[in-house]
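Visitor: Quick check, what structure comes out for this input:
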Amino acid sequence: MPPALNIIALATFSASLSARALDPVLPHVAEEFSVSIATAASFAAVFAFTFAIIQPVLGALADMFGKARLMIVCLVLLGFAHILGSLSTSFGMLFASRILAGIGAGGVFPVALSLTSDLVGPDKRQVAIGRTLAGAMAGNILGASAAGLIGDFLGWRGVLAVLGGLVVLSSVAVAAGFRGAALTRPPRTSLAQLRKGYRTIFSNPNARICYGAVFIEGCCVLGLFPFIAAFLFELGETSLSVAGIVIAGFAVGGLFYTMTVSRFLPRIGVNGMMIGGATLVGVQLIAVAMGPEWRLQTLSLIFMGWGFYMIHGSLQVFASELSAEARASALSLHAFFFFMGQTVGPIAYGFGIQHAGKVPTLLGAAAVMIALGLVCARLLRQTPPADAAAK
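Guide: Predicted coordinates:
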């Protein structure tokens, strides 16, 4: 694997540090600003929504002006957004900082996947993307667990201040690393080529399935996370550190995926990864619905993360092959639909929990995920992009 993948993994690690930073401390945010947990959970929704809607723009900018440069600028923006959030004097100001954070994060991970896809051929791409995901998973683990620990000692403001400073420092390290990296630099794309690339993307029948599937994933899986701390509070477990550990379990499962994908993929194939992963997610959603104590919930989140990335990693590979000339745009659209799902998810979960109850809502999400794996395995077909010859 190219050494540049290590630099790309560092970039995803830096951005992922703060991805779930507020989830463990949402009860304290809600208390300080005198809002409900459901209202505080809107931070997750606005972050995801901003991340999503900016994707078509950032994907085009990355293809036109350079992927690595855009990634570094967005890391700096993300760090300063969190520092600004730590200084918030009102709910509105904190809300605005989450919008800026969504823009910053939006220019890191999808572009990192595109750089990875530029460096590695399709036959080795899922394993290479697994290494990129390892950086993101490590960041999620440290971000979620550290957020709970820091929150117990310094409050939610301390969480944002510390993580914001770390992201800014990481952006400097990533910039230095990219300067010395021997990256393959494909020709930058013009507006005319971008239009042609979008036509290529949406002419591929895999596009509708990939983008629809990741929307459902984001809704059913990531939409759950803002409510995990509240579920634990209902069980009498009010420690923010414990909430951070439980949420970090999902990222631990993602790391297990990155360590096992090279073994499982040749044995069960892409279809087996999608069916097995979606089924594992569904079973763990059922387990969480039963309300076990926090240690068992942590174990469930580990298996959920493992299963989630089995199907999600497969979908990322399909998305990377929708277009060769506009790969950053294709993967940014992939992220757009994924984070739109994360935007709808907390709202849908909140509505379902309020009107139907926790257990029926989670059981419904479990059924949807299991069905999703079967549908994707049946309909997705591995075909080279129509513009592959031009690459």
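
Visitor: From now on I want contacts and neighbour counts done on CA atoms only, so please keep to that.
Guide: Will do.

Visitor: Contact partners for the nearest residue to residue 16 once chain neighbours are set aside?
Guide: Excluding the flanking residues, the one nearest residue 16 by C-alpha to C-alpha, 6 or more residues apart in numbering is residue 139, at 4.7 Å. Residue 139 is in contact with 12-18, counting by C-alpha atoms under 8 Å, 6 or more residues apart in numbering.

Visitor: structure for this one too, so we can compare:
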Amino acid sequence: MAEAAQPRPAPGSLKALILVLGACGFASTFTMRVLDPLVPTLANEFTRSIPQVATIATTFSFAYAVGQPFLGPVADSFGKLRTISTCLLLLATLSAAAAFAWSFDALTIMRTAAGIVAGGVIPAAMAAIGDRAPMAERQVQLGRFLVLMIVGQMAGAACSGLIAAHIGWRGVFLVAGALAAIAGVLVMIVLKPRPDAQRPKLSFSGALARYATVFANPQTKVLYGLVIIEGALVFGMPPYVAAILHERAGVGPSQAGIVIAGTGLGGIVYGILTRVLVERLGPARMTTAGGALMALAYCLFALPMLPWWSAIAIFTLSGFGFFLMHGTFQALATELAPSARGSAVALFACALFCGHALGPLLMGTALHLFGTSGAILSFAVAVGLLGLLVPRALRLGGSRT
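Guide: Okay, the predicted model is just below:
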């Protein structure tokens, strides 16, 4: 579907947009990833099994996904920036409440609610960038946004274990809440809504009409289906990393957090090199190479004799491969329905986090059936095949953009 002509924004305004929205993405992904290194700690705290605690990651992701069909029309109708700031302030409140959770069930409820409001940040930010950046520049600008967002993912994973080791796991959620509050205030102070934005009135029939516009594009179902698979294969492993490393080498949550943060480091490398990668490789080669690199990384992580610290480099490689594939998916998602971009990107996020929620369940089942190395290798084969399938399924060809 062709995009309406967009005036080129002033470089300074676009830079401010990326920096502030990057801070929002930082706060959101910091909150999202803080739990992964804490899984063994929370299992001891609440006398639960590792798989039971890992399900909190599933409930957060499922709530994130379920909220998207509602948050997309809200962002289109009330404005993306207003949606982002409101969701961040709610996220700050719920994160602070999680710090005072008195039971496992209470913590699960707080994280589930946090997942819903966290879903109103990154998809709306991507749609806002899509509104302002011309398509020729969009994947590059999204890559820069990803750099800041991924630093939050790294910090959430790496700092979570360190904070927990010094002031306890409750302090982790207080820090996450403070970051979300600061980002929400930044949006309100620095960024201004577009004066010429067309915002349809929020209604059930209007929301259905916008979703009908999104699915009128024949690429929509294919892209969303591939993103569900991608989310499951990429995000099924992190909740089990701390337990796997503890079983192999007796390492604690701080070391596990550093390993998981390697995914974010790979994303930063991708963000820095986005323009070169897009120009030299193009979307087809990027997705295929991304799947191959993730498969290689998983195969290496399946080797139990490697020292625990080697997993930092392994997850950095995996993260780079993931964003090679996912960066192309994101750029395509912003172009599915330009007149209903908030709804289109929200459904894209819904698909990703449906996979995100499904992944830990699949990994838990694979661990039970095949053991640790067998489960990781099964994910390696699947993600490698996904990389080969994507260019054909999306008809990307060999073109460079």
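
Visitor: TM-score for this pair?
Guide: Overlay of the two chains. TM-score (TM-score structural alignment, normalised by the length of structure 1): 0.94; 381 aligned residues with a C-alpha RMSD of 1.6 Å.

Visitor: still on that earlier bit, overlap between the contacts of residue 139 of structure 1 and structure 2?
Guide: With the contact criterion set to both residues aligned by TM-score structural alignment, their matches' C-alpha atoms under 8 Å, those that also touch in structure 2 are 12-17.

Visitor: which of the contacts of residue 139 of structure 1 lies closest to residue 255 of structure 1?
Guide: Minimum distance to residue 255 of structure 1 across those is 12.2 Å, recorded for residue 13 (C-alpha to C-alpha).

Visitor: what's the matching residue for that closest one over in structure 2?
Guide: For residue 13 of structure 1, the aligned residue in structure 2 is residue 26 (criterion: TM-score structural alignment).

Visitor: quick one: the helices in the stretch 201-350 of structure 1?
Guide: Using DSSP state H, counting those that start in this stretch, the helices assigned to the stretch 201-350 of structure 1 run over residues 205-220, 228-234, 240-289, 294-320, 327-355.

Visitor: just to revisit the earlier point, can you tell me which of the kept ones among the contacts of residue 139 of structure 1 are in helices?
Guide: 12-16 (DSSP state H).

Visitor: what's the counterpart of residue 189 of structure 2 in structure 1?
Guide: Aligned partner of residue 189 of structure 2 by TM-score structural alignment: residue 176.

Visitor: Tell me which helix or strand that match sits in.
Guide: helix 122-179 (DSSP states H and E).

Visitor: For the counterpart of residue 90 of structure 1 in structure 2, list the residues it contacts.
Guide: In structure 2, the residue matched to residue 90 of structure 1 (TM-score structural alignment) is residue 103. Shown here is residue 103 of structure 2, whose contacts under the criterion C-alpha under 8 Å, 6+ apart are residue 46.

Visitor: and the gap between residue 103 of structure 2 and residue 189 of structure 2?
Guide: 37 Å (C-alpha to C-alpha, to the nearest Å).

Visitor: Look up how far residue 322 of structure 2 lies from residue 195 of structure 2.
Guide: Distance of residue 195 of structure 2 to residue 322 of structure 2, given as C-alpha to C-alpha: 36 Å.

Visitor: what do you get for residue 120 of structure 2?
Guide: Separation of residue 120 of structure 2 from residue 322 of structure 2 (C-alpha to C-alpha) stands at 22 Å.

Visitor: Excluding sequence neighbours, find me the nearest residue to the residue mapped onto residue 318 of structure 2 from structure 1.
Guide: By TM-score structural alignment, residue 318 of structure 2 lines up with residue 304 in structure 1. Leaving aside its sequence neighbours, residue 304 of structure 1 sits nearest to residue 281 (C-alpha to C-alpha, 6+ apart; 4.7 Å).

Visitor: what about the one you found, distance to residue 367 of structure 1?
Guide: From residue 281 of structure 1 over to residue 367 of structure 1 (counting by C-alpha to C-alpha), the distance is 10 Å.

Visitor: Between those two, tell me which one has more neighbours.
Guide: residue 281 (32 against 18; other C-alpha atoms under 10 Å).

Visitor: and the more buried one, what does it touch?
Guide: Residue 281 of structure 1 touches 303-305, 307-308, 366, 369-370, counting by C-alpha under 8 Å, 6+ apart.

Visitor: any idea which of these is the one closest to residue 348 of structure 1?
Guide: Using C-alpha to C-alpha, the contacts of residue 281 of structure 1 come closest to residue 348 of structure 1 at residue 366, 14.0 Å.

Visitor: which non-adjacent residue is nearest that closest one?
Guide: Closest to residue 366 of structure 1 by C-alpha to C-alpha, 6+ apart is residue 282, at 4.0 Å.

Visitor: Let me know how buried that neighbour is, in neighbour terms.
Guide: So residue 282 of structure 1, with other C-alpha under 10 Å, has 28 neighbours.

Visitor: Just list the residues touching the alignment partner in structure 2 of it, thanks.
Guide: Using TM-score structural alignment, the partner of residue 282 of structure 1 in structure 2 is residue 295. Neighbouring residues of residue 295 of structure 2 by C-alpha under 8 Å, 6+ apart: 318, 379-384.

Visitor: what do you get for residue 267 of structure 2?
Guide: 146-147, 150, 316, 319-320, 322-323.

Visitor: Distance of the corresponding residue of structure 1 for it relative to residue 302 of structure 1?
Guide: Alignment note (TM-score structural alignment): residue 267 of structure 2 maps to residue 254 of structure 1. Separation of residue 254 of structure 1 from residue 302 of structure 1 (C-alpha to C-alpha) stands at 8 Å.
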